[in-house]
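Task: produce atomic coordinates for the following.
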Amino acid sequence: MVEGYARASAAPGAPMLGRAPSFVRGIAGLTGWRRLGLAWLAGALGALAMPPYGILPALIVSLTVAVWLMDGAAADRPALRRLWPCFLIGWAWGFGYLTAGLWWLGQAFLVEADEFLWALPLGVIGLPFGLGLFYGAGFGAAGLLWRRGPARIAALAVGVGAAEWLRGHLFTGFPWNTLGMALAQNLWLVQWAAEIGLYGLTVLAILICAAPATLATGSHPRSRFGPSAAAAIVLAGMALFGAERLGPPDPVVAGVRLRLVQPNLPQDAKFRPENRADIVDRYIELSQRPVEAGDPEPTHIVWPESAFPFLIQRDPDALAKVAAGLKPGQHLVTGAARAEEPLPGERLRYFNAILVIGPDGVISDSYDKVHLVPFGEYLPGPLDAALRALGLRQFVAVPGGFSAGTLAAQRILAVPGLPPVAATICYEAIFPGAILPAGHAAPSARPAGLILNVTNDAWFGDTPGPRQHLAQARLRAVEEGLPMVRDANTGISAVIDPHGRIVAQTPLDKETWLDADLPARIVGGTLYGRFGDGAFVLMLAACLIGAVTGRRI
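Got it, this is the predicted structure:
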């Protein structure tokens, strides 16, 4: 071990590291598989900062080690010669981070193991392996800007911050466990999402968590201690701002009482068309459970995504039974598959939808899911024919897969007695800036009063997945300044106020219901709601200037 450290002290990273301790020089001096192995482990450790664990120091250690590995790869090399080794470090770091953070996806392949078990490695290993390329690109871009001193922390924020944005947008986007979530779990810190959004929080998370790397590598007291001191001041300032912004509990909307029904239906043979009568009866029975003494009767019933294993719009008897289960004045908002009558020569098209059903049994409005899950709800176009020729299908057994609602048709859902509803289905709630339809912020538009998210997390069992999903949905409420009403088949169902406070929630994997008032929206909205990722772009630009002009100290 001593000999290894001695060799590391003569490694290319030595000038970059100044008077760094021997263990830091040892990390920077790693090459080949040892370097990539440590990068993978550091990334995996960083996943502990995500829900449900929320251990922020884990991301601090993770990014600190990443900076030291980058020091060894970038030092004393021309910019272009840094690109490949820095890319590999970033890819390995991202591979580890996503493997440790998304392992629970494997649970979905076990629901119908006879058909999908073979693909489990593709979901648990293949997806993190591929998405790790975004981090590789981010680290590679940072390597081009890498230089001695605190400026390299800004370089990392530029490269990885931009990579996280790209991960959330390219190839349909998958912004799950974006690094900003490390700051979004604390109720005080998350208030900044109303100003800068998830990607702005991501830039801050990288700057704050990577700053301690300079404690062991700076050659001047200002460069050694300055970044960590600045990070501590920023964290304290964020907390003070958040505490001030929270204030008293949000008021509630008069005349609205919600009942969220959580049937806890398993994702197995019980959820089949032949069991339709029992399933509908189960929903109705939970919807009609008596209220607590002194509580008002629910005005609106909410059922989760894909509530029925059949097309209720084409089943008059089931629709009539549902309507008969509603009390006068009550309305049902439910997830359901919806079919659209085909034109001559076309096949029947199916949509993952939300339906609004009144006590007269009439479907008064609907919303079709726009952002479908690749391989879950449809097979991507180039692979569709080839995979179906092999006898494969998407997870949800709908002939031909679901069709996506068009962006032009994405709109606010009209529910009698409720403020305008921004409708989302399943993982649509994880996409920042995509909650409201384009142009909805126009002065002539009636502002949305709540975000509705219906989902079915039964695929993932009692794993971190459902908890991570809830945390990301909560962040949308803070970003937009809107309450979130979230109904999940197996949980976690919740009502969240526009400051991110969970007013009420259900446990996971339990048949139950939840009665709650509807918190009011924030009047005037939020800065993020008006300008989207504008603050994030400005933060990236500031970090780029800092990375390019920062002094070599």
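
contacts and neighbour counts: CA atoms only from here.
Noted.

OK, contacts around residue 161?
138, 199, 202-203, 206, 540 (Cα atoms under 8 Å, 6 or more residues apart in numbering).

Mind picking the two most distant members of those residues?
Using Cα to Cα, the pair of those lying farthest apart is 138 and 199, separated by 14.2 Å.

Name the SS class of residue 297, please.
coil (DSSP: H, G, I helix; E, B strand; the rest coil).

That one: neighbour count?
When neighbours are counted by other Cα atoms under 10 Å, residue 297 registers 17.

quick one: it from residue 517, how far?
11 Å (Cα to Cα, to the nearest Å).

again with residue 511
Noted for residue 511: a distance of 21 Å to residue 517, by Cα to Cα.

now swap in residue 481 and tell me
17 Å.

Compare those two (neighbour count), which wins?
The residue with more neighbours, out of residue 481 and residue 517, is residue 481; 29 against 19, by other Cα under 10 Å.

quick one on the thing from earlier: shared neighbours of residue 297 and residue 517, anything?
residue 257.

Show me the helices in the stretch 401-550 of the chain, by range?
464-480, 527-531, 534-549 (DSSP state H, counting those that start in this stretch).

And those helices: which comes nearest residue 65?
Between residue 65 and the helices of the stretch 401-550 of the chain, the tightest spacing by Cα to Cα is seen for helix 534-549, at 19.2 Å.

Identify each buried residue in the closest one, please.
535-537, 539-540, 543-544, 546-547 (16 or more other Cα atoms under 10 Å).

Proceed likewise with the subsequent sequence, for comparison:
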Amino acid sequence: MTLQRFSPALGCLLALAAGVLTTLTASPFELWWLGPVAVGLVYLGLHGLTPGQAALRGWCYGVGLFGSGASWVYVSIHDYGYTGVPLALFLTGLFVAGLALFLAATLWLYRLVTGPRLAFLSFAGAWVLGEWLRTWLFTGFPWLLLGSAHVDSPLAPWAPIGGVYLLSLITALTGTLGVECLRRRWWAAAPIAVLWLAPLALPAQWTTPAGDPLRVALLQGNLPQLIKWTPEGQREAARTYRTLTLAQPDDVDLIVWPEAALPMLEEEARPILERVQSNLAPDTALLTGILQRDGSGLYYNSVIGLGNAEGEYRKAHLVPFGEYLPLESLLAGTIAFFDLPMPTMTPGAEGQGPIHAAGTTIGNAICYEIIYADRVAEQARGAELLLTVSNDTWFGRSIGPLQHLQMARLRALENGRYLIRATSNGVTAIVDPQGRVTARAPQFETASLSGEAVPMAGLTPYTRTGSWPAWLLAALMVLPGLRRRPTG
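Okay, here's the model as predicted:
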């Protein structure tokens, strides 16, 4: 057995292990240095395979990645989807196997159109193009992207330049170059050194303060998900958030309640909100997640402002099977599991502006939206502060909420903005423009997190351009490896 050839079974086993290693790069493990190792294990011996064999290896990697890193799906389905263990296991397995097809397709296409020439470049480029495909195809699922682990690594200064996909590209290229080093092609060590040492010369901060720090209070109600939408849960939610809000000092600038803090429609919550607003200090703003219904009977997952705030934001990127049912005409009434616990949501309009609150402009992302880097960058272009509200109760006590926070931290770093994150039961946190958590509430407790967030002016290179330069670079890296048609 050599680095070039080993049995297909061993190759699939290594790919499966590589997927698990990629999960270990993410929170709560944060072993970011395993990323290049995982890529190297997939890259090893790949060019001795047919496209079909490569697809199988990619699928095994995906099963390892999502089977370990997205295992929280089982919690959502079993604990809160009212399904038995066998069905929950089946649906979770189906979810994992389906997502793994993205990796299978990436490696199949890579082996179909490329050869061994400059493979270390073309493979890294193909990897990132596969991540791009997974971000948008079938509404997308950009969870556990290779670059998301590097918010705390030496590569972090690349994030404001090219975002998560540039981080993925550098990580993948490090992995393939590392394999070339193992093959005693020592020249490969030089570009690795450049990629990892260059951040020492990059600016530490691309944005500047736009005003005085805001005193913020993020409220975490910790209401049980299983009773939240019952009359008892609605009363408890109203009592909890009203009490936590009244306990805030008069000098707080901004109070934030999480996603759907009051489990009712805005029209039903209005009397409660008006009583809370009447007790706010004149200069205090309150933002809350709420469900809205318009005059046409359409429902929206929204953020609205009270007191010293104006404007609203409606969630534009919805969660399939959680907030709406794809192919509803075919599936509705046939699978009881897909009965949603709330009305089917309607996506908000694209290009929504910021909310104005406490004298600053706030870009918004509701729950799942924070994992979409380009969507957050679009919001950041017109905002001085970023806000995400979420209900991570669906994750239970799994690793999901910690992964979710890590991706939110990377959005702050990419855009050079403070990010405030209010959740139902954690992880509620304040993140600075370097992606560092400056304040954090304990999980699974009723809490009020107080701290400061500074409005920031200026745009990072990534905020200006979004991800397309990294995607273009990835495509250009694939080109030299394309198979040449024989002439004559």
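
on that earlier part again, please produce a markdown table containing the buried residues of helix 534-549 of the first structure, extended by distance to residue 451 of the first structure.
As requested, the buried residues of helix 534-549 of the first structure are exported to a markdown table (distance: Cα to Cα, whole Å):
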| residue | distance to residue 451 of the first structure |
| --- | --- |
| 535 | 23 |
| 536 | 23 |
| 537 | 26 |
| 539 | 28 |
| 540 | 29 |
| 543 | 33 |
| 544 | 35 |
| 546 | 38 |
| 547 | 39 |
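
tell me which of the residues you listed is nearest to residue 428 of the first structure?
The closest of the buried residues of helix 534-549 of the first structure, once distances to residue 428 of the first structure are taken by Cα to Cα, is residue 536, at 20.9 Å.

Quick check, that closest one in contact with residue 196.
Yes. The pair residue 536 of the first structure / residue 196 is scored as a contact, 6.2 Å apart, by Cα atoms under 8 Å.

tell me the strands in the first structure, going along the chain?
Using DSSP state E, the strands of the first structure run over 252-262, 300-303, 331-340, 349-357, 363-368, 412-413, 421-425, 450-455, 484-488, 494-496, 502-505, 512-519.

Give me the aligned partner of residue 254 of the second structure over in the first structure.
Under the alignment (TM-score structural alignment), residue 254 of the second structure pairs with residue 300 of the first structure.

remind me, longest helix of the second structure?
helix 85-113 (DSSP state H).

ok, now the first structure?
The first structure, longest helix under DSSP H: helix 221-246.

chain center to it, what's the gap?
For helix 221-246 of the first structure, the separation from the chain centroid amounts to 25 Å (computed by Cα atoms, centre = their mean, to the nearest Å).

With stretch 318-331 of the second structure instead?
Distance, stretch centre to chain centre, for stretch 318-331 of the second structure: 20 Å (Cα atoms, centre = their mean).

What's the local residue count around residue 326 of the first structure?
22.

per the alignment, it corresponds to what in the second structure?
For residue 326 of the first structure, the aligned residue in the second structure is residue 280 (criterion: TM-score structural alignment).

Any idea which residue is closest to the centre of the second structure?
residue 371 (2.2 Å; Cα atoms, centre = their mean).

Which residue in the second structure aligns with residue 507 of the first structure?
Checking TM-score structural alignment: residue 507 of the first structure goes with residue 442.

Can you give me the neighbour number for that match?
Number of residues near residue 442 of the second structure (other Cα under 10 Å) recorded here: 15.

quick one: the match of residue 326 of the first structure from residue 274 of the second structure, how far?
Counting by Cα to Cα, the separation of residue 280 of the second structure from residue 274 of the second structure is 10 Å.

possible to save the helices of the stretch 401-550 of the first structure as CSV with distance to residue 87 of the first structure?
Shown next, in CSV, are the helices of the stretch 401-550 of the first structure (distance: least, Cα to Cα, whole Å):
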stretch, distance to residue 87 of the first structure
helix 464-480, 28
helix 527-531, 32
helix 534-549, 18
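
And those helices: which comes nearest residue 162 of the first structure?
Per Cα to Cα, nearest to residue 162 of the first structure of the helices of the stretch 401-550 of the first structure: helix 534-549, 7.6 Å.

what distance separates that closest one from the centre of its chain?
24 Å.

Identify the residues contacting it?
145-146, 151-155, 157-158, 161-162, 195-197, 199-200, 203, 528.

ok so, going back, quick one, what contacts the match of residue 507 of the first structure?
By Cα under 8 Å, 6+ apart, the neighbours of residue 442 of the second structure are 426-428.

Kindly report the same for residue 238 of the first structure.
Counting by Cα under 8 Å, 6+ apart, residue 238 of the first structure has contacts 188-189, 192.

out of everything not next to it in sequence, what's closest to the equivalent of residue 182 of the first structure over in the second structure?
Mapped onto the second structure by TM-score structural alignment, residue 182 of the first structure lines up with residue 149. Spatial nearest neighbour of residue 149 of the second structure, chain neighbours left out: residue 26 (5.0 Å); criterion: Cα to Cα, 6 or more residues apart in numbering.

surely that neighbour meets residue 32?
Yes. Residue 26 of the second structure is within contact range of residue 32, at 6.9 Å (criterion: Cα under 8 Å).

Neighbours of the closest residue to the match of residue 326 of the first structure other than its chain neighbours, how many?
Leaving aside its sequence neighbours, residue 280 of the second structure sits nearest to residue 307 (Cα to Cα, 6+ apart; 6.9 Å). Neighbourhood size, residue 307 of the second structure [other Cα under 10 Å]: 21.

In the first structure, what sits opposite residue 307 of the second structure in the alignment?
Per TM-score structural alignment, residue 307 of the second structure is aligned with residue 358.

With residue 271 of the second structure instead?
In the first structure, residue 271 of the second structure lands on residue 317 (TM-score structural alignment).

any idea how far that match is from residue 177 of the first structure?
43 Å.

the more surrounded of these two?
A count of neighbours by other Cα under 10 Å puts residue 177 above the other of residue 317 of the first structure and residue 177, at 22 against 11.
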